[in-house]
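Asker: Sequence and predicted model, in that order:
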Amino acid sequence: MHTLSILGSTGSIGTQSLEVARRRGYRILALAAGRNLSLLQEQVREFRPELVSVDSSVYQEAKDLLPETRVVTDPGEVAAFPAEIVVGAIPGLAGLAPTRIALERGAAVALANKESMVVAGPLMWDLVGQSGGRISPVDSEHSALYQCLAGEQLSEVRELVITASGGPFRTGPEDLSEVTPEMALKHPTWAMGAKVTIDSSTLMNKGLEVLEAHYLYGLPLEQVGVVVHPQSIIHALVRFQDGNLKAHLGPPNMQLPIQYGIDGAPHGMRFAGDVHAAPRHPAPFTDFPLARTLEIFEPDRDRFPCLDLAYAAGRMGKVAPVVLNAADEIAVEAFLQKKIRYTDIARVIEQVLQECPDQKLGWDAIFEVDAWARTRTRELLWD
């Protein structure tokens, strides 16, 4: 039986990870939540973790609600707790520090926090080499790439291709300047948190995934491509040097890449179970219908410039991805608060990226440059 700790247990990936744990019968040792104490209380009641972390603003309330559970305010303590596998699902740069702690102690990290790999990919692989831990991708696209690459040689790969749904504005409106947060939050396929949903609509989410694939699999940025696939059934493709293509298809549900990230990667094993037995932990989605139309288009880079901004940051290297991620977080937050227009998101990210410091990547540099980029983004937003 796997033992798990979950960073971000009350978010979208965290709750689905617990659904996988429920189906598999995993033991949950620790949970890192934020302020959603009502949901955390339900999770504690069912899974009986030994340790939980909460936001400091609700610490005393959590202590009162969970008298039999050890409560702390640092998610790093959850990451350090001796679970076999840590699901890294705290969004944004906030997920980096606990992910680092988990890798330093040699844990297996099922990584859903793409920002950690985007801003610190080489440093995280250094930690894996030093500690003997592992990183398993949980993003649907990167899980799909991993499964397509199982048994293959990277030297034989010509291109990694990840798919984008195209978001709610793939076919319109032509003028995106009047897009509201309410419009942008209506994703046609996936149910995700607000930040990821806005990033999906601008294609920044896909840009971050390009950088993530670049760092996860060690291929040059030019060998990572993007296509738009509105049905979200094809999650990724691998094009080989001999001309063959291998594609991964599946229903648009995050539980499948989550369970593969926990159960199989990086060993290429799958949990099968006994299909003839009473389904205590039934395998979901096995009846997913195959008869359907699948479409693939090139992304509209003129309407969605955030995709090329991510490529630009990757080519710049060093701390440029840190700047990209920080500027995006601040710009999206301002848009959700209706302080800027939708089209201002890409405009301000481009400006901050042009001012990126020429600084070598390092753990201290990440947080220094991140703080600078957030401050500079706010300055530009209010000019």
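Answerer: Looks like it arrived, so ask away. Numbering: from 1, shown residues only.
Asker: Every contact and neighbour count from this point should use C-alpha atoms.
Answerer: Fine.
Asker: got a list of what the closest residue to Val78 other than its chain neighbours touches?
Answerer: Among residues not flanking Val78 along the chain, Ala30 sits closest, at 5.7 Å (C-alpha to C-alpha, 6 or more residues apart in numbering). Contact partners of Ala30, counting by C-alpha atoms under 8 Å, 6 or more residues apart in numbering, are 4-6, 49-52, 78, 81, 83.
Asker: Put this next to the previous one:
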Amino acid sequence: MKDSLADPRQRFAPTAMTDGRRDIVILGSTGSIGTQAVDVVLSNPDRFRVTGLSAAGGRVELLAGQAHRLQVESVAVAREDKVVELREALRAQYGPGTPIPWVLAGPDAATELAGSACHTVLNGITGSIGLAPTLAALRAGHVLALANKESLIVGGPLVRELAAPGQIVPVDSEHSALFQALLGGERREVRKLLVTASGGPFRGRSRAELETVTPREALAHPTWSMGPVITVNCATLVNKGLEVIEAHLLFDIPFDRIQVVVHPQSAIHSMVEFVDGSTLAQCGPPDMRLPIALGMGWPERVPNAGPVFDWGKAMSWDFYPLDERAFPSVPLACHVGGLGGTAPAVFNAANEECVDAFLSGRLPFNGIVDTVAAVVDEHGSPSGTELTLEDVLAAETWARARTRELAERPPGRSTTGTSSLGSTAEARA
């Protein structure tokens, strides 16, 4: 496992502690990952102390309440127009005459906070805007509990260059499961990584049956409660494609040895198959508090971090092969991951724009992956030059602009709402 970014056998030990507690910075504290991380900290005040919180700015009252409950030193908000409102909310929480936390504001606020003194940075930001904070946390020598998969996907070589062995602990439930299961053998003994997928709300439907899917249907995930972008990504299985790229980057396993398996109950979070035929699985009820707690506490486990199964009751778990014709996002993602360079950044940015277009009624459901495939093909193969942050940002900017153009007038859209762009994605299935 020496060549992998997330190596469960390596130990990385920063020294930022307060009274024996780990100092934690939580990025994206008002989102799904962030709010559950706050719950973990409040349930374990003897293990963790939060020094800073960051959020986009859409839920100022919640952010101020978190800051007060955790008694943080700094609060960062991406939207500068929310600073006055945030300070007023903080003063209301802390009361007259009581100092409020230091407030950072602007698009670089989370990055600044990620580089501040602490032991562990939990990056729970959604989207590729999490890349700069990821790099800042690594440069500062902090443990990075990584829930922001996009920063690794779009900036893989940049992250690989900075990360020390054992510095990254994955928080996505699938990658946390792989991380734990890999303790069962040496890297040379790994035959395959098996990444499980619930199948989303449309498991079992054909491509034709997905043509008229509505945003409301796509947002009704059968297992997890998440934000709209991630929920739609789970419906298209783009999220699973991103996770395959992430698994490749984290564990240095080739794409042809990473397989997606549909498992509707979401009880087994992923598995590792070894060369002797043994398969090790990590399982538990679908609750993100366990991988979050593991990310913040590793290499120690946090007692009672999440719920457990009642093994005294009967239950059954099912597994199905992935229908790559109905859901071509996974093979497309493998193709993109193989291209490397700025291709993953184009894939991710195009998808974010397509999800927005779908939710606003400008693009049909099947048009999401169809359009992403068209933008990826138009972008072409990356050059052989070394990747820079500027390259990533430029590629994203181009991809977003081009995707918006295609989403407004996708070529070949039929009266049933499908697009001829699907041939590109289907060809990879």
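Answerer: That came in fine, so what should we check first? Since this is a predicted model, take the numbers as computed values, not measurements.
Asker: how do the contacts of Ala30 of the first structure look in the second structure, which are kept?
Answerer: Counting by both residues aligned by TM-score structural alignment, their matches' C-alpha atoms under 8 Å, the contacts of Ala30 of the first structure that remain in contact in the second structure are 4-6, 49-52, 78.
Asker: can you tell me which of those are in strands?
Answerer: 4-6, 51-52 (DSSP state E).
Asker: can these go into JSON lines with extra columns for neighbour count and distance to Asp126 of the first structure?
Answerer: Shown next, in JSON lines, are these (neighbours: other C-alpha atoms under 10 Å; distance: C-alpha to C-alpha, whole Å):
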{"residue": "Leu4", "neighbour count": "27", "distance to Asp126 of the first structure": "23"}
{"residue": "Ser5", "neighbour count": "29", "distance to Asp126 of the first structure": "22"}
{"residue": "Ile6", "neighbour count": "30", "distance to Asp126 of the first structure": "23"}
{"residue": "Leu51", "neighbour count": "20", "distance to Asp126 of the first structure": "28"}
{"residue": "Val52", "neighbour count": "29", "distance to Asp126 of the first structure": "28"}
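Asker: Can I get those residues in JSON lines including distance to Phe169 of the first structure?
Answerer: Compiled in JSON lines, those are given as follows (distance: C-alpha to C-alpha, whole Å):
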{"residue": "Leu4", "distance to Phe169 of the first structure": "38"}
{"residue": "Ser5", "distance to Phe169 of the first structure": "37"}
{"residue": "Ile6", "distance to Phe169 of the first structure": "33"}
{"residue": "Leu51", "distance to Phe169 of the first structure": "42"}
{"residue": "Val52", "distance to Phe169 of the first structure": "39"}
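Asker: any idea which of those residues is closest to Leu96 of the first structure?
Answerer: Taking C-alpha to C-alpha as the measure, Leu96 of the first structure sits nearest to Ile6 out of these, at 13.8 Å.
Asker: corresponding residue for that closest one in the second structure?
Answerer: Ile6 of the first structure maps onto Ile26 in the second structure when the alignment is built from TM-score structural alignment.
Asker: go on, Ile296 of the first structure?
Answerer: Following TM-score structural alignment, the counterpart assigned to Ile296 of the first structure within the second structure is Phe319.
Asker: swap in Trp363 of the first structure?
Answerer: In the second structure, the residue matched to Trp363 of the first structure (TM-score structural alignment) is Leu389.
Asker: returning to what we had before: contact partners for the match of Ile296 of the first structure?
Answerer: Here Phe319 of the second structure is in contact with 261-264 (criterion: C-alpha under 8 Å, 6+ apart).
Asker: which residue ranges form the helices in the stretch 51-200 of the first structure?
Answerer: Per DSSP state H, counting those that start in this stretch, the stretch 51-200 of the first structure carries helices over the ranges 59-65, 75-80, 96-104, 114-131, 140-149, 181-184, 194-202.
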